[in-house]
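here is my input, please return the structure:
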Amino acid sequence: MLSFMNHSSPLKIIFNVAAMILLLLFIGVSVSYGTTEIDLATVWQAIFYFNSDLTSHQVIQELRLPRAFSAALVGAFLAVSGAIMQGMTRNPLASPSIMGVTDGAAFALVMTLAFFPRLPGAGLTVSSFIGAGLAVALIFMIGSFSKGGLTPVKLALAGVAIGTMLRSITSVTAFHFNLEKELGFWIAGGLDGSNWTQVKLLLISGIIGLLVAVFISKSITVLSLGEDMAIGLGQNNLIIKALGIISILIMTGAAVSVAGAVGFVGLIVPHITRFIMGTDYRWIIPSSAIFGALLLVIADIVSRLINAPFETPVGAITSLIGVPFFLYLARGSGGGK
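From the prediction side, this is the model:
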C-alpha cells in the first residue's frame, strides 16, 4: 500500500504531531467523562494541583487517569505488535488477536488463576508473556512443518487453529474452576479495573518492547521486501525475527494482562499507518504506537457512551470496526502467496 505522503518527512512529522495532540485531547475527554461528568478545568487542576480533600480530584487521580493511560498504552503496544508481525511475515492479516497470540496469553492467565490464585499482579503479567510465547512457538512450528514451508496464508491458518484450541482449553478450565467471570473479562476486553500498578507494569514492560521494535525497525523494512532480498543484503533474518518475537511477546503479554483480549487493533492500525506513512518501518512503528493509542482511547470513550450508564466491553467496539476490515483484507489477499 502506497503512502499518499510519498517521501515528505516534514508532512509525516506534522501528521504525527497532530495525532499526538488529538491523543492528549481525547485522554482529557476520557478522564472527564464517566458516571459523573467533570469539566476539563477540574481535570487540569486534579493533575497539576491535586487536592486530596476534593472527591472529584480523587476520582480523576485514582480511577480515570489510570484507565485513560492504560487504554493509550495497550492500544500502542497492540498496534506496534501487529505492525511487526505483518512486516516479518509479509502477511496483511497478521495481528496478535488473529494469530492466536492474545489467546495464548489469556490461556496462561486463566491457568495461573486456576492453579496459583494467590500469585501477585506481576506474576500474572509474566504468565501472559509465557502464554503468548507458547502460542507463537506452536504457530511457527506448525506452519514451518507444513508442506511447502511457511507462507503467509499457512501462518494465518495455523494462528486461527492454535488460537481456537487454546480458547477451548481456556473455557473448559474456567468453567471447571468457576472462573467464568474472569474468563468473560479476558474475552470481552475491558479497562474499567485499571490502576496505577498496572500502568507501571505496562510502562516498564512496554517501553522495553518498544525500544526493541524501534531498534529493529530498519531491518523489518528490509525483511518485509522478502527474505531472499534481506539475506542478499547481508541481514541476519534469524536474529531480527527473534528480536521481533521478543518484542511482540513483551508488548502483547503486558497488554492482555491488563485489558484482556482486545481484538483487531493490531490489524487495523498498521494498515492505516502504512497508507499514511509509507513502507519504512522507522516511521510505521512509532506512528503505529500513536495511532493505536488514539484508536483505543476513542474506543474506550465510545464503550461508555453507547449504552450509558452501562459499559460496553471495549473489545466489542474494536471488533465492530475490525471484523469488516478483516473481511475486506481477506478478500483482497486471497490466494496462496
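
contacts, neighbours, all on C-alpha from now
Will do.

work out for me the element Gln45 sits within.
Take DSSP states H and E as the rule and Gln45 turns out to sit in helix 40-48.

got a list of contacts for that helix?
Residues outside helix 40-48 that contact it (CA atoms under 8 Å, 6 or more residues apart in numbering) are Gly28, Val29, Val31, Ser32, Ser56, His57, Gln58, Ile60, Gln61.

tally of neighbours for the nearest residue to the third one once chain neighbours are set aside?
Setting aside the residues directly before and after it, Val31 is nearest to Arg64 in space (CA to CA, 6 or more residues apart in numbering), at 5.0 Å. Arg64 is flanked by 24 other residues according to other CA atoms under 10 Å.

next, the contact list for Arg64, please.
Ser30, Val31, Ser32.

just the buried residues of the contacts of helix 40-48.
Among the contacts of helix 40-48, the ones that count as buried by 16 or more other CA atoms under 10 Å are Gly28, Val29, Val31, Ser32, Ser56, His57, Ile60, Gln61.

export the residues you listed to CSV and tack on distance to Pro324 and secondary structure?
Below are the buried ones among the contacts of helix 40-48 laid out as CSV (distance: CA to CA, whole Å; DSSP: H, G, I helix; E, B strand; the rest coil):
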residue, distance to Pro324, secondary structure
Gly28, 29, helix
Val29, 27, helix
Val31, 30, helix
Ser32, 31, helix
Ser56, 40, helix
His57, 40, helix
Ile60, 35, helix
Gln61, 37, helix
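
wait, Ser303 sits on Val314?
Yes - judged on CA atoms under 8 Å, Ser303 makes contact with Val314 at a distance of 5.5 Å.

of the two, who's got more company?
Set side by side, Ser303 and Val314 show more neighbours around Val314, with 28 against 21, by other CA under 10 Å.

pretty sure the more buried one is in contact with Ala299, am I right?
Yes - Val314 lies in contact with Ala299 (CA under 8 Å); the separation is 6.2 Å.

measure the residue located most distally from the centre of the chain to Thr36 for me?
Of all residues in the chain, Asp53 sits farthest from the chain's C-alpha centroid, using CA atoms, centre = their mean; the distance is 36.6 Å. Shown here: Asp53 relative to Thr36, a distance of 18 Å by CA to CA, to the nearest Å.

by contact count, what packs against the helix or strand that contains Leu155?
Using DSSP H and E, Leu155 falls within helix 152-176. Packing contacts for helix 152-176, counted by 3 or more CA pairs under 8 Å, 6 or more residues apart in numbering; DSSP states H and E, involve helix 101-115, helix 121-145, helix 180-188.

and this one, please, so the two structures can be compared:
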Amino acid sequence: MRLKIPISILILCSSPIAFVLIVLLSILYGAKDINFETVWEAFFHFDPENVNHQIVIHSRLPRAIGALLIGIFLAISGSIMQGMTRNYLASPSILGVSDGSVFAITLCMIFMPDASSLSMIIFSLLGSAIAVGFVFGVASLMPNGMSPVRMAIIGTIIGTFLSSISAALSTYFQVSQNISFWYNARLHQMDPFLIKLAIPFAIVGIIMALYISKSLTILSLGEEVSVSLGQKTVLVKALAMASTVILTGISVALAGNIGFVGLIIPHITRFLIGIDYRWVIPCAGVLGGIFLALSDILSRFLNYPFETPIGVVTSLIGVPFFLYLIYKRGGGTYA
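Down below sits the predicted model:
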C-alpha cells in the first residue's frame, strides 16, 4: 500500500532544500558568472581583497535572501487579504497598500532626510496602515464597494493617486533620484543591515498570520458562517490587517514596490492544497519566496548583460493572470 504524502507537507519539508538551491543559483549567475569554488571560498575563506568574494558576500547573498524574504512576506499578505475579504483580486499591490508605503517613505525622505533605517521601516508601516484604512473606508461607503472588482478599482485609483502625489513631491523637493529605488524595486541594492532590522517585525507579522489562520479559514467561508460559529470577526480582521500592514510595509522598505506576488501565489497555493489557511499561509510563503527569487534570476537574462527591473518580470506573469481572474470570476467572491 502506497503512502500518499499531502502536497502541503511536501512543500514545507522540501522548502529548506529549495531555498538553498535558489540562493546558490542567485549567487552563481548574473552579469558576471562566478564559479562554485569561488563561492565556497567566499563563505569559508573570505578575502576582502578579492572582488569576487566581495560580490558574493556583500551583493548577491543579501539580494538572494532579500528576494526570498520579500516573496514570503508578500505572498502571506496576499493570502490574508484574499481570505479575509473573500476577494480573489485582493493583494497589497492592487489594493494600494504598497503605494501607501512608498508615499510615506517619500515624505520621510523629504522632511527627514537623515532618518535612520529603522525610521524608514516605521514610516513604511504607517503608510501601509493609512492606505489600508483609506481603501476599506472608501469601499465601505460605496454601494457594493466590497465586491472584488469594485474594491480592486478603488484600490487601484487610490494607489495611483498616492503614487502620483509621491512622484510630484519627490520631483518638487528634488529627491526623485533618491526615491527612485522604491519605485523601481531594485533588489541589487538590498541593504543587509535593513534586512536584519526587518526580521523582528517579520517574525511578529508571521506569528500573527499563523495565529489567526484557523479563524481565517472560517472567515473565508463568509461573515454569517463565521459569526454563527461564535468567532470574534472584528478581532480576527484587526489582527489580519495588522499582519498585512507589517509584512507589506517591511517588504516595501526593503526593496520598493513589487507587484502581483500577493495576487498570484495565494491562488496557486489554494489550487494545490485547498482552502485551509493553516496550510495556505505557510505554503504560500514558501512558494512566494521561490517565485520572487526565480523571477529575480530571470530578470538578469531577459536583456543580458543588462538587468530587467523585477517589477517587469512579475508584471509579465501577473497582468495576464489578473485579466484571467476577472474573465473567469466576474464580480463574485472566490469562496
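
quick one: TM-score?
Aligned and superposed, the two chains score 0.93 in TM-score terms (TM-score structural alignment, normalised by the length of structure 2); 330 aligned residues with a CA RMSD of 1.7 Å.

any idea what Ser56 of structure 1 aligns with in structure 2?
If you follow Ser56 of structure 1 across to structure 2 using TM-score structural alignment, you land on Asn52.

list the contacts for that match?
Contacts for Asn52 of structure 2 (CA under 8 Å, 6+ apart) come out as Ile34, Thr38, Ala42.

ok, and the most crowded of these?
Most surrounded of the contacts of Asn52 of structure 2: other CA under 10 Å gives Ala42, at 19 neighbours.

and it, what's its match in structure 1?
Correspondence of Ala42 of structure 2 to structure 1, assessed by TM-score structural alignment: Ala46.

from Arg274 of structure 1, how far off is its match?
Distance, Ala46 of structure 1 to Arg274 of structure 1, by CA to CA: 38 Å.

ok, now Leu109 of structure 1?
Look at Leu109 of structure 1 and Arg274 of structure 1: by CA to CA, they are 33 Å apart.

same check on Ile268 of structure 1?
In this view, Ile268 of structure 1 and Arg274 of structure 1 are 10 Å apart by CA to CA.

who has more neighbours, the two?
Per other CA under 10 Å, whichever of Ile268 of structure 1 and Arg274 has more neighbours is Ile268, with 27 against 22.

quick one: map the more buried one onto structure 2.
For Ile268 of structure 1, the aligned position in structure 2 is Ile264, judged by TM-score structural alignment.

thought Ile290 of structure 2 was touching Leu21?
No - look at Ile290 of structure 2 against Leu21 with CA under 8 Å: they stay out of range, at 10.1 Å.

and the two? Which one has more around it.
Per other CA under 10 Å, whichever of Ile290 of structure 2 and Leu21 has more neighbours is Ile290, with 22 against 12.

separation between that one and Ile297 of structure 2?
Distance, Ile290 of structure 2 to Ile297 of structure 2, using CA to CA: 11 Å.

ditto for Val39 of structure 2
Remark: distance between Val39 of structure 2 and Ile297 of structure 2 (CA to CA) = 17 Å.

tell me which helix or strand Val236 of structure 2 sits in.
According to DSSP H and E, Val236 of structure 2 maps onto helix 233-255.

do the same with Pro143 of structure 2
Counting by DSSP H and E, no helix or strand carries Pro143 of structure 2.

that one corresponds to which position in structure 1?
Using TM-score structural alignment, the partner of Pro143 of structure 2 in structure 1 is Lys147.

identify the residues contacting the equivalent of Ala259 of structure 1 over in structure 2.
By TM-score structural alignment, Ala259 of structure 1 lines up with Ala255 in structure 2. Residues in contact with Ala255 of structure 2 (CA under 8 Å, 6+ apart) are Gly66, Ile70, Phe181, Trp182, Ala185, Arg186, Leu187, Gln189, Met190.

compare these and tell me which has the most neighbours.
Neighbour counts for those (other CA under 10 Å) peak at Ile70, which has 28 neighbours.

against structure 1, where does the strand or helix carrying Leu194 of structure 2 fall?
Assigning secondary structure by DSSP H and E places Leu194 of structure 2 in helix 192-211. Counting by TM-score structural alignment, helix 192-211 of structure 2 falls onto residues 196-215 of structure 1.

and for the matching stretch, what are the contacting residues?
Residues outside stretch 196-215 of structure 1 that contact it (CA under 8 Å, 6+ apart) are 62, 66, 69-70, 73-74, 77, 80, 84, 121-122, 243-244, 246-248, 250-251, 254-255, 258, 282, 285-286.

check the mean deviation of that stretch from structure 2.
Once fitted to structure 2, stretch 196-215 of structure 1 is off its aligned match by 1.2 Å on average (mean CA distance after the TM-score superposition for structure 1).

name the residues of that stretch that are buried.
Buried, per 16+ other CA under 10 Å, within stretch 196-215 of structure 1: 196, 198-199, 201-203, 205-207, 209-210, 212-214.

dump these into JSON lines; add distance to Gly143 of structure 1 as well.
As requested, these are exported to JSON lines (distance: CA to CA, whole Å):
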{"residue": "Trp196", "distance to Gly143 of structure 1": "39"}
{"residue": "Gln198", "distance to Gly143 of structure 1": "34"}
{"residue": "Val199", "distance to Gly143 of structure 1": "35"}
{"residue": "Leu201", "distance to Gly143 of structure 1": "32"}
{"residue": "Leu202", "distance to Gly143 of structure 1": "31"}
{"residue": "Leu203", "distance to Gly143 of structure 1": "33"}
{"residue": "Ser205", "distance to Gly143 of structure 1": "28"}
{"residue": "Gly206", "distance to Gly143 of structure 1": "28"}
{"residue": "Ile207", "distance to Gly143 of structure 1": "30"}
{"residue": "Gly209", "distance to Gly143 of structure 1": "25"}
{"residue": "Leu210", "distance to Gly143 of structure 1": "27"}
{"residue": "Val212", "distance to Gly143 of structure 1": "25"}
{"residue": "Ala213", "distance to Gly143 of structure 1": "24"}
{"residue": "Val214", "distance to Gly143 of structure 1": "27"}
